[in-house]
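**Q** Below is the sequence, then the predicted model.
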Amino acid sequence: MAATMHAFADAAELARNLADKVAASLSTAITTRGTAVITVSGGSTPRAFFQELSTRDIDWSKVTITLVDERFVPADNERSNHLLVASNLLRNKAKAAKFQPLYQAAGSVEEAAALATAATQAIGNPFDVAILGMGGDGHTASFFPGGSNLKVALDPTTPRGIITMEAEGAGEPRLTFTFSSLQDAGLLVLHIEGEGKKDVLRKAEGAGDEADMPIRAILRRAASPVDIYWAP
């Protein structure tokens, strides 16, 4: 499916425009179905977008927010994506939204993945909105080059749900939605900033193996068109 590049003058303009687009998509879902689901990514890039989105005037009480992926750390850990979302998105008008975490207090990351899969099944799929990021190594979600479960995670026949991932570039063990869970979102966005990430994207759009740059799986095989939001 083709990708469309939306380029903006700076990160603030990108955040405003992406918040407007996402808010419109969520509102449409609420009007059509009565509820809406958005899954978001961590890292430093989405912070301004989260803050913008939190002020948008939609019926947040009918919105469920979850995470594309998460580190196997408690919600109060400074590296937790849950904490990032709680601090930047679950505020202002978006305080009324429901949040579904991926981290589950469990004896192992594998047990946590099973619990998270069960917990997220109730929120429905496909997602109305999925916001992906991309690392300098070409990873997205927790699909890391050399990841322990990368082949399974990227396999389109792997069921929707949460899978574990461990990789040299990942730090802590991770919990991540599978490719099948993300690739057919109503609005599928890759949010990246900086010339360096643009160069990584260009490389990913060229020939090469998905295992080397897992973002290629989204760019090449997603059922939904990919909207790329970029600013220098």
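**A** Nice, thanks for sending it over.
**Q** make it CA atoms for all contacts and neighbour counts henceforth
**A** Will do.
**Q** what's the neighbour count on the residue lying closest to residue 15 once chain neighbours are set aside?
**A** Leaving out its chain neighbours, the residue that sits closest to residue 15 by Cα to Cα, 6 or more residues apart in numbering is residue 49, at 4.2 Å. As a burial measure, the neighbour count of residue 49 was computed by other Cα atoms under 10 Å and equals 22.
**Q** Which strand or helix spans residue 49?
**A** helix 47-53 (DSSP states H and E).
**Q** The structure to be compared is supplied as follows:
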Amino acid sequence: MPLTQSLYESAEALNEEFAAEIAEKLAEGIAQRGRASLMVSGGRTPLPLFKTLSETDIDWASVDVSLVDERWVEESSDASNTRLVKENLLVGKASAARFIEIKSAEADATDAALACESRLSAMSQPFDVLILGMGEDGHTASLFPCCEQLEDGLAMNRGRVCIATQPTTAPHQRMSLTLPAIVASRNIYLHLTGDKKRQVLEDAVANATATEKPIVAVINAAQVTLKWAP
């Protein structure tokens, strides 16, 4: 599938336009189906976007928010995406949204995958808006090229929404959406900043397989819009 590219001169310009586009897609979902679903990723890149989006004027009480992936840590940890989203997105006007937890009490994420799928089933699916990031190794969500669970995470015929993964090149066990759950989404975005990430993406698309750079699996299977700024 071709990668649609929206390139901006600054992160500020990207965040303003991207937030407005997300709000428009969510409003469409609410109008058509009564509720809308927003799946977000963690990391530093989306923080300014979250702050802009949190003040966007839509019917947030009709929006369900959850995570594309989560590190299997307590919410008190600095590594928690749940904490990051609650502190940066689910504030202001967006505080009215309903947050669907990925992390649960099980010590091993593998034991929590089915329960996680059950919680996510309460959301409007396919997801209205899903925002991915990408690591410099080409991973997206918590589908890492190094993890033993990658084949299962990329399998399109297993019918799974969530999978526990254990990267060897990054800390913490994770819970991640699977490739079929990601590519079923109505609007899929890849949000990147910086020349290095853009070069990684271009090299991956041109030269890598899906198992070498899992972001390629998403781009090959769905229409993805790149939102990039220096």
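**A** Perfect, I can see it now. Bear in mind the structure is a predicted one, so any value in this text is a computation, not a measurement.
**Q** before we move on, back to that, residue in structure 2 paired with the residue nearest to residue 15 of structure 1?
**A** Aligned counterpart of residue 49 of structure 1 in structure 2: residue 49 (TM-score structural alignment).
**Q** picking that back up, heading C-terminal from the helix holding residue 49 of structure 1, find the next helix or strand.
**A** If you walk from helix 47-53 of structure 1 toward the C-terminus, the next helix or strand you reach (DSSP H and E) is strand 63-67.
**Q** distance from the very next helix or strand once past that following strand to structure 2 after superposition?
**A** Moving toward the C-terminus from strand 63-67 of structure 1, the next helix or strand (DSSP H and E) is strand 69-71. Its matched residues in structure 2 lie on average 0.2 Å from strand 69-71 of structure 1 after superposition (mean Cα distance after the TM-score superposition for structure 1).
**Q** if we can go back for a sec, what comes into contact with the helix holding residue 49 of structure 1?
**A** The set of residues that contact helix 47-53 of structure 1 without belonging to it, under Cα atoms under 8 Å, 6 or more residues apart in numbering, is 11-12, 14-16, 18-20, 22-23, 84-85, 88-89, 94.
**Q** mind redoing it with 6 Å?
**A** Defining contact as Cα atoms under 6 Å, 6 or more residues apart in numbering, one finds that helix 47-53 of structure 1 is touched by 15, 19, 88, 89.
**Q** Report the mean deviation for that helix after fitting onto structure 2.
**A** After superposition, helix 47-53 of structure 1 averages 0.4 Å from its match (mean Cα distance after the TM-score superposition for structure 1).
**Q** can you give me the helices for structure 1?
**A** Taking DSSP state H as the criterion, structure 1 contains helices spanning 11-33, 47-53, 81-88, 109-121, 150-154, 179-182, 195-205, 215-221.
**Q** Ok, which of those comes nearest residue 60 of structure 1?
**A** Comparing the helices of structure 1 by their distance to residue 60 of structure 1 (Cα to Cα), the top pick is helix 11-33, with 9.1 Å.
**Q** Check the burial of residue 174 of structure 1 by counting its neighbours.
**A** Other residues near residue 174 of structure 1 number 26, with proximity taken as other Cα under 10 Å.
**Q** contacting residues around it?
**A** Each residue near residue 174 of structure 1 by Cα under 6 Å, 6+ apart is listed here: 70, 71, 72, 164, 165.
**Q** Skipping adjacent residues, who's closest to it in space?
**A** In space, and not counting its chain neighbours, residue 174 of structure 1 is closest to residue 71: 4.5 Å by Cα to Cα, 6+ apart.
**Q** same check, this time on residue 132 of structure 1
**A** Leaving out its chain neighbours, the residue that sits closest to residue 132 of structure 1 by Cα to Cα, 6+ apart is residue 190, at 4.8 Å.
**Q** No more questions from me, cheers.
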